[in-house]
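Enquirer: Okay, structure incoming, though there's no sequence with it:
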């Protein structure tokens, strides 16, 4: 089995500082908010894997269908020999691209990036067991710091799958895409997964399933604060919200306090107050139309090249080249 190299740009001290800053800034803001990255401790990651298997959550199946159909097209069109995956998680769908690279005899390097060192090491070890050919470089860090550490060899394609870009607001998406553009050379590639605008009732069900798994996933951010910051949120009292914003074409997710609350965060030496009905914003999930995706890619310095959807037209994968 090939060796696994893990480059860590995010120490435990960095994580602790980030969490403190995000909690302090977000819970004193108006409205209150917490970044969705704090859903993903071990329990949160397990809950998200369960979400991807729910009948209401179509995104993973739709994107898998697209990649299963077009992975070899992508590899042949780009000539890539180095696959970079952002927010790799379990690298489940990535195997379709690795298989296509193997078939095309261009499987040289796999470079996953993730904020979780434990998740990244586990994914890399599983990949190493099944794919002995490529050099494996795992980079632990956020997108801004980790993209600067990419190996420069080969023809690279950066993949951001799962509709993750929808968790960013417009200005954040453009800044992120420009960061990716700066990390690549002219003629290299970006593969981007985007969830598409559709019936609001279907979208609400995808983020508020009948089994309550997405609600538990949402509340998990409070469990993380209770554990890491010695807070005393009454987690199970908070109501899970998943509302469709028609004007901005996005799902807005939050946690609503059912009664007035005073919550102590001992590690921050602070107390916050929540009014009855007050909402802590935890995530957005923007939905896209093709013209919006193409426009944002072009704004960041990419040339849109291909656009694929699943048969139902629920999800899209875009291929773009650095200008």
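Expert: That came through, no problem. Only a predicted model underlies this, so the values are computations on that prediction, with no experimental measurement involved.

Enquirer: CA atoms for contacts and neighbours, from now on please.
Expert: Will do.

Enquirer: For the helix or strand where residue 14 lies, which outside residues touch it?
Expert: Using DSSP states H and E, residue 14 maps to helix 12-26. For helix 12-26, contacts defined as Cα atoms under 8 Å, 6 or more residues apart in numbering pick out 32, 33, 34, 35, 38, 229, 268.

Enquirer: Find the nearest non-adjacent residue to the second one, please.
Expert: Excluding its sequence neighbours, the residue lying closest to residue 33 (Cα to Cα, 6 or more residues apart in numbering) is residue 281, at 4.3 Å.

Enquirer: Kindly report the same for the fifth one.
Expert: Taking Cα to Cα, 6+ apart as the measure, residue 38 lies nearest to residue 221, with 5.6 Å between them; neighbours along the chain are not counted.

Enquirer: contacting residues around that neighbour?
Expert: Contacts for residue 221 (Cα under 8 Å, 6+ apart) come out as 34, 36, 38, 39, 40.

Enquirer: in what helix or strand does it lie?
Expert: helix 213-228.

Enquirer: hey, where'd the strands end up in the stretch 51-200 of the chain?
Expert: 82-86, 109-114, 135-140, 156-160, 189-195 (DSSP state E, counting those that start in this stretch).

Enquirer: And the third one, what's buried?
Expert: When neighbours are counted by 16 or more other Cα atoms under 10 Å, the buried residues of strand 135-140 are found to be 135, 136, 137, 138, 139, 140.

Enquirer: Distance check, the fifth one against residue 258.
Expert: Same thing as residue 139. 41 Å (Cα to Cα, to the nearest Å).

Enquirer: ok, back up a step: right, and the secondary structure at the residue nearest to residue 33 would be what?
Expert: strand (DSSP: H, G, I helix; E, B strand; the rest coil).

Enquirer: Between helix 213-228 and the helix holding residue 14, find me the angle.
Expert: Between helix 12-26 and helix 213-228, the angle comes out at 110 degrees (axes from the mean of the first three to the mean of the last three Cα atoms, to 10 degrees).

Enquirer: try it against this one:
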């Protein structure tokens, strides 16, 4: 069986981007590393493990919503679309969507080329008649889709509440970017984690990002291992601990790497230090009300069409449309 074609977007310098972001983030008074750099091969594999943990409700809840509403989704969008998934395909969610919607092509887009090739190959084996065209690119920046799908109508797929990693203004910018990439008349199927309320407590939220088995801690700490592997870092990873906390004022879970003791290290030849208790901010996961979710859609050029939720209201899957402009009088 031929391997899926891996398309790189205009010779991206992923290694250079990682180094630049790490050096800039560690040089700030409040040290930070963008969450998109979690996803090298090891990080991607750890996140797949996180999605199966008992504490991590978003994945199983979203799968349940997609399973129960697959026919309604397919009826709304129609067959023959190119499905563009922002982020490498989930082993559970993506096949559900592809079986329901009879697409003409599948294009997963991910920054981790190695993991992308692996997951796309597995999916191509399950769907032998489907063109699978993985694109190695950072989907938070402009990129080009394969030329072979230019004429096809398009469905964007952005599951997992990944949008929550971004602050609201950046989330709206990303949604605008999706609209520009997918074009007029396209659809976007997106998963969003609901804000705390009846059925969802602060404790259950924090547990979802700090599981008893320590898989999420390993996922967070892998950033430090990645700096050592790829940027010649001298970080003693035992000097850091994983922390996940709910920030009620900003409506988000925050993940930090907290210094257990005073520590110093170099990355790419540059020295850095943290005092005990200081931390590197590695991820935000915003939780929004349904009204906020719909407002973000309209602010970014999408028109809400349908919304499906689980009975407890933990999670929402939205279907939005990018309208074709009509002539005004």
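Expert: In hand now; what should we look at? Only a predicted model underlies this, so the values are computations on that prediction, with no experimental measurement involved.

Enquirer: In contact with the closest residue to residue 5 of structure 1 other than its chain neighbours: list those residues for me.
Expert: Using Cα to Cα, 6+ apart and skipping residues adjacent in sequence, the residue nearest residue 5 of structure 1 is residue 137, 4.9 Å away. Residues in contact with residue 137 of structure 1 (Cα under 8 Å, 6+ apart) are 4, 5, 6, 7, 109, 110, 111, 112.

Enquirer: do you know how far the residue mapped onto the last one from structure 2 is from residue 77 of structure 2?
Expert: Taking TM-score structural alignment, residue 112 of structure 1 has residue 108 as its aligned residue in structure 2. As judged by Cα to Cα, residue 108 of structure 2 and residue 77 of structure 2 stand 19 Å apart.

Enquirer: Of these two, which one has the most company?
Expert: residue 108 (26 against 19; other Cα atoms under 10 Å).

Enquirer: Tell me the counterpart of residue 174 of structure 1 in structure 2.
Expert: In structure 2, residue 174 of structure 1 lands on residue 172 (TM-score structural alignment).

Enquirer: next one: residue 25 of structure 1
Expert: Counting by TM-score structural alignment, residue 25 of structure 1 lines up with residue 24 in structure 2.

Enquirer: Around its match, count how many other residues there are.
Expert: 13.

Enquirer: sorry, back to before: out of the strands of the stretch 51-200 of structure 1, flag the one nearest residue 240 of structure 1.
Expert: strand 189-195 (21.5 Å; Cα to Cα).

Enquirer: Name the helix or strand for the residue mapped onto residue 256 of structure 1 from structure 2, please.
Expert: Aligning on TM-score structural alignment places residue 256 of structure 1 opposite residue 258 in structure 2. Secondary-structure element containing residue 258 of structure 2, defined by DSSP H and E: strand 252-259.

Enquirer: which residues touch whichever helix or strand comes after that strand?
Expert: The helix or strand immediately downstream of strand 252-259 of structure 2 is strand 263-267, counting by DSSP H and E. Residues from elsewhere that reach strand 263-267 of structure 2, judged by Cα under 8 Å, 6+ apart: 23, 227-228, 231-236, 239, 271-276.

Enquirer: quick one: strand 263-267 of structure 2 to helix 14-26, angle?
Expert: Following the same axes, to 10 degrees, one obtains 150 degrees for the angle between strand 263-267 of structure 2 and helix 14-26.

Enquirer: Who are the packing partners of the next helix-or-strand element following strand 263-267 of structure 2?
Expert: Counting by DSSP H and E, the next helix or strand C-terminal to strand 263-267 of structure 2 is strand 270-274. Applying 3 or more Cα pairs under 8 Å, 6 or more residues apart in numbering; DSSP states H and E, we find strand 270-274 of structure 2 packed against strand 263-267.

Enquirer: same thing but at 10 Å, please
Expert: Judged by 3 or more Cα pairs under 10 Å, 6 or more residues apart in numbering; DSSP states H and E, the packing partners of strand 270-274 of structure 2 are helix 14-26, strand 252-259, strand 263-267.

Enquirer: which of the ones you listed sits most buried?
Expert: strand 252-259 (a mean of 22; mean count of other Cα atoms under 10 Å).

Enquirer: corresponding residues in structure 1 for whichever helix in structure 2 runs longest?
Expert: Secondary structure of structure 2 per DSSP state H: the longest helix is helix 57-77. Under TM-score structural alignment, helix 57-77 of structure 2 corresponds to residues 58-78 of structure 1.

Enquirer: The residue nearest the centre of structure 1: what's it in contact with?
Expert: In structure 1, the C-alpha nearest the mean C-alpha coordinate belongs to residue 164, at 3.7 Å (Cα atoms, centre = their mean). By Cα atoms under 10 Å, 6 or more residues apart in numbering, residue 164 of structure 1 lies in contact with 86, 87, 192, 193, 194, 195, 285, 286.
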